[in-house]
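Enquirer: For reference, the sequence and a predicted model appear below.
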Amino acid sequence: MNTALEKIQRQIQWNRLIAVVEEQAQTMIRTAFSTTVREAGDLSAGVFDLEGRMMAQAVTGTPGHVNSMAEAVGHFLKKFPAHTMKPGDHYITNDPWLATGHLHDLTVVSPAFRNGKIVGLFANTAHIIDIGGLGMGPEGRSVFEEGLYIPIVKCFEAGQPNETFFDFIRAGSRTPVELEGDIYSLCACNDAGAKRLVEMMDEYRMESLDDLAAFIFDSSMSATKAEIAKLPQGVVWRGEIRSDGYEAPVTLHAAMRAEGGEIVVDFAGTSGLSTRGINVPPAYCRAYACFGLKCVIAPEIPNNWASLLPFRMEIPEGCILNAPRPYPVSVRHVIGQLIPDLMMGCLSQAVPDRVNAEGSSALWNPPLRGGSQVSGQEAEVEDFEIITFNSGGTGARPTKDGLDGIAFPSGVRTMPVEATENVAPVIFWRKELRPDSAGPGRTRGGFGQIMEIGAKKDAEFAVNAIFDRVANPPKGRFGGGEGAGGWVGLDDANGTVLRTKGFQVIPKGRHLVLKLPGGGGMGDPKQRDPALVARDVADGLVSPAEAKRIYGQG
């Protein structure tokens, strides 16, 4: 690129490309059947060159999906090389090791053609409600128990559906209509992206994406390396974070260093594999590790193949972050979503003014089930399978409080209770912020939530618990206090405590109560602005007794 005018044109084309992939994602949201997509935005969308390198991602989406999808397209191309693809072809998989880490995520890759020539690839991922098997939960002892396993296959060929594929899909799910509809939605959103890409190429008279890809990759790579160079070089920063685990607590270790234009993270010392579905495939580990690093080191640089390349992970075999086939991985997010906090723990030693305190991190998204599959002939409600996404508080920031009930690092939206009640016979009796749950500090953590859920007719139902940060609450930084740990139980007089993980039946007449964790605080609580403490007390978020005890005010 030789002239300033050409650089300006490339920048305009880049902005246009972002609009293309965002329309791709919004098409999925508008057409999806699963509430996890249309209400929570648990998805990713992006455009790739013919070598399978991600050029741009939609703003809408989650890091676990986006950064895993960035690796996945290369696996598709190994089985179906670009030159063999035809217009109207769509390829699909939910392979946890080739895509985004568990069977409940479908990844679709589709070619884009202009004047009969393939010019690019579109990919997307979406979380679907049910894929059969035991359902979304940690109880499986191998991936084969966790649901229907789809290798990389064609779901559409030359625009025509693969009816054999769809027969298997419909027969293997508790929610066949939603599952089939979501697959059509994923293919439609890639088609929408391809259409807009061709229009863009026609407008700018582009014969290929090669020059634009080179501009994007060169700019992103050099900018990322420049940011890495600002860090102390050759110094090792170490971090540790604990999870409640399943059979036993899990500890994640990381040793990080900046050298030679790279960030290298070594996870040696991390706990070993679990017999249950909390294990993490390595691509999902890399996805959230890279996200945690980018949030601190290079947040303004676009997320693509080149900007991710300087982040290198060393994940030892046999640790819970490098699960081999066929280990169970259904709820890999419970461990995987702690990784950005682990990355910030390391970076707090290098750039303390750019990290957050620990937050609730892992989503509290209870999979609920009812009807005859729980109560048999005594069932009082129709069969249902539903999942609702909710979050505790985020960690405090250097100059701002944490966010209340907001998902970080996943970024999914909290699902409105009305949307869930509309598609399943459940009732949300309470959904409110949890007082005194925020970790104290100069800037405090975000508040968690209290939720109370029952079935219609006060019928028996079940929860496949996948919760964390109960025995190991989010920690503060630099003198800030811990956020409140979570709690799972019943609404009975005794406050019966339930297990934080695993399939459990909520008896007739009882409700499930969830108390979500609060985020950790940052800095000495005694340095907090008294006006902010008074505001929290007036809002009913901090009790007068706690304000006096912790902040010395009130």
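Expert: That came in fine, so what should we check first?
Enquirer: Please make it C-alpha for all contacts and neighbour counts, starting now.
Expert: Will do.
Enquirer: which residues of the stretch 251-400 of the chain fall in strands?
Expert: Using DSSP state E, counting those that start in this stretch, the strands of the stretch 251-400 of the chain run over 262-266, 311-314, 367-370, 384-387.
Enquirer: What sits closest to E378 if chain neighbours are left out?
Expert: S372 (7.3 Å; Cα to Cα, 6 or more residues apart in numbering).
Enquirer: Is there a neighbour count for that neighbour? I'd like the number.
Expert: 16 (other Cα atoms under 10 Å).
Enquirer: which residues does it contact?
Expert: 378-379, 382-383 (Cα atoms under 8 Å, 6 or more residues apart in numbering).
Enquirer: In addition, the following structure is provided for comparison:
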Amino acid sequence: MDALEKIQRQIQWNRLIAVVEEQAQTMIRTAFSTTVREAGDLSAGVFDLQGRMLAQAVTGTPGHVNSMMESVGHFLAKFPAASMKPGDHYITNDPWLGTGHLHDLTVVTPAFRRGEIVGLFANTAHIIDIGGLGMGPEGRSVFEEGLYIPIVKCFDQGVPNETFFDFLRVGSRTPVELEGDVYSLCACNDAGAKRLVEMLDEFAMDSIDDLAGYIFDSSLAATIAEIARLPRGTYSASIKSDGYEAPVTLRAALTILEDAIEVDFAGTSGLSQRGINVPPAYCRAYSCFGIKVVVAPDIPNNWASLAPFRMVIPEGCILNAPRPYPVSVRHVTGQLLPDLIMGCLHQAVPDRVVAEGSSCLWNPPLRGGAQVSGQQAEVADFEVITFNSGGTGARPGKDGLDGTAFPSGVRTMPVEATENVAPVIFWKKELRPDSAGAGRTRGGFGQIMEIGAKGDAEFAVNAIFDRVANAPKGRDGGGDGEAGWVGLNDANGTVLRTKGFQVIPKGRRLLLKLPGGGGMGDPAARDPALVERDVADGLVTADAARRVYGASK
């Protein structure tokens, strides 16, 4: 390939990124669920006819993107590309064929040019309610967790499958939002397909095969080159989760080979009877992300760039849940995986990793009305989820980020958006002083949140929190972040369970103290001016500055 051809391929690649980003933005603009519209809990991408992901939108979460990358192959196994027609849309929320739990809908749509299929678009979005027990860990099988949708057509040549939509609406507490989200997902794929055809016309391309070959070859070669720069060897680490019935330990042995990285999760805790189990695709998704952000962060994320990362997930462990184990809140366990992977890579490339962070989202599903209080209900029925985060771990050269979602990457939802769609009030949402782990670079700060129903009416939370019994660890002498806390705002400081359905009594509010990120390096080496700044900002108390950092005042 000569220089001019390489330039043209790069232009086409940039155009392809614009196509999938418009695909994602269409979903955000048209989605009914606040989880998509406000938090960006989604993924979008374009695939070749073999089901290999060429490009993903900049907007999206690793758990969705990297799981979705596997899911398109399952769609093609049931509906081969040759059988697809213009206007067809296919859907599933199967946790083992999609992104790990029933609350994620995945839609696949063919793109046609001049009567010939030229590519596939896929997306995933987290929806508010899919029926069953609701989003939470209480289910003892996937069948209790909500409406289970196999891979089916939701649109047949542009005509909605009314039988499908009848089942969908009747099985959800939020039928309007759910149906609207399905239409949104289909519309976003249509937007991507339209732009792809325009791109092919502009560049006089009959297919995307040659471009796909260029993307895959370049990405694979670049990833292998980055792996070759790493020190060979096997590096082991472990991390603890609060679990549900008992604490959970995740273990990994990461082996750096000449042209691949293998991760073996032998020694990881066994399956849970509750919904904190992780389907294998979701385990691979976040494990690959943990490797990629350290080893090859600048290489595009696609089928080829992820191919050298291989996982061995033993049967019977919590990271390899088989059907029909409950998996509703698989993220509580799965989002610890990047920290686990970085614990391994810290031994090989210590200057590239961050300290442990709050990791798992603190996204409380809230419910109220007659479904909680019966005839004594003082508010209308509601079901809502709000996304929030603690602090990220310190970086080698910078402090951690405050109240920021890592590794999921979703946005914190504005309290006004949640208050607009449900009868809840956020009485407090502020950074949590002294929650960041101390260090030469400190961790990010967690948050304090106080949530109530209007009129301080009774409501319920389906708690899905972690990092309460196991605080985020610092690295290289850095201090641990502050652990999380879940309870009521009463004078006694009543403590609630970190997982499971619980009623907040009338006159009381839910109080959450989100974890802070771990620090990195000796706290004594921190620039005194930065300590003074944090004290002046009210983020570090004067007592902690003296005690932890040795400040003179």
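Expert: Nice, I can see it. Quantities reported herein were computed from a predicted structural model and do not represent experimental measurements.
Enquirer: Now check structure 2 for the residue matching the residue nearest to E378 of structure 1.
Expert: Under the alignment (TM-score structural alignment), S372 of structure 1 pairs with A370 of structure 2.
Enquirer: G132 of structure 2 versus its match, what's the distance?
Expert: Distance, A370 of structure 2 to G132 of structure 2, by Cα to Cα, to the nearest Å: 16 Å.
Enquirer: do the same with V327 of structure 2
Expert: V327 of structure 2 is 13 Å from G132 of structure 2, where distance means Cα to Cα.
Enquirer: quick one, which of these two is more surrounded?
Expert: Per other Cα under 10 Å, whichever of V327 of structure 2 and G132 has more neighbours is V327, with 33 against 18.
Enquirer: That one is in contact with H101, isn't it?
Expert: Yes - using Cα atoms under 8 Å, V327 of structure 2 makes contact with H101 at a distance of 5.8 Å.
Enquirer: Touching, N279 of structure 1 and P324? I think so.
Expert: No - applying Cα under 8 Å, one finds N279 of structure 1 not in contact with P324, separated by 9.1 Å.
Enquirer: Comparing those two, which residue is more hemmed in?
Expert: N279 (30 against 18).
Enquirer: so what corresponds to that one in structure 2?
Expert: N279 of structure 1 maps onto N277 in structure 2, by TM-score structural alignment.
Enquirer: Check whether its match really touches P324, as I assumed.
Expert: No - using Cα under 8 Å, N277 of structure 2 is not in contact with P324; the gap is 10.6 Å.
Enquirer: got a list of contacts for stretch 521-536 of structure 2?
Expert: For stretch 521-536 of structure 2, the external contacting residues (Cα under 8 Å, 6+ apart) are 438-442, 475-479, 540-542, 545, 548-551.
Enquirer: which among the residues you listed end up buried?
Expert: 438-442, 475, 478-479, 540-542, 545, 549, 551 (16 or more other Cα atoms under 10 Å).
Enquirer: nearest to I28 of structure 2, of those residues?
Expert: R442 (34.0 Å; Cα to Cα).
Enquirer: And for the closest residue in space to that closest one that isn't next to it in sequence, the neighbour number?
Expert: Nearest residue to R442 of structure 2, sequence neighbours excluded (Cα to Cα, 6+ apart): G519, at 4.3 Å. Using other Cα under 10 Å, G519 of structure 2 has 37 other residues around it.
Enquirer: With D476 of structure 2 as the reference, measure out to G519 of structure 2.
Expert: To D476 of structure 2, G519 of structure 2 is 8 Å away according to Cα to Cα.
Enquirer: got it, and T30 of structure 2?
Expert: The gap separating T30 of structure 2 from D476 of structure 2 is 46 Å, by Cα to Cα.
Enquirer: now for K475 of structure 1: what does it line up with in structure 2?
Expert: Using TM-score structural alignment, K475 of structure 1 lines up with K473 in structure 2.
Enquirer: Touching, its match and G516? I think so.
Expert: No - in this structure, K473 of structure 2 is not within contact of G516 by Cα under 8 Å, at 9.9 Å.
Enquirer: intersection of neighbour lists for those two?
Expert: Common neighbours of K473 of structure 2 and G516 (Cα under 8 Å, 6+ apart) are 357, 481.
Enquirer: Tell me the buried residues in stretch 509-524 of structure 1?
Expert: Buried-residue list, stretch 509-524 of structure 1, by 16+ other Cα under 10 Å: 510-524.
Enquirer: out of everything not next to it in sequence, what's closest to the most centrally placed residue in structure 1?
Expert: Structure 1 has S410 as the residue nearest its centroid, 3.6 Å off, counting by Cα atoms, centre = their mean. Residue nearest to S410 of structure 1 in three dimensions, not counting chain neighbours: T62, with 5.2 Å by Cα to Cα, 6+ apart.
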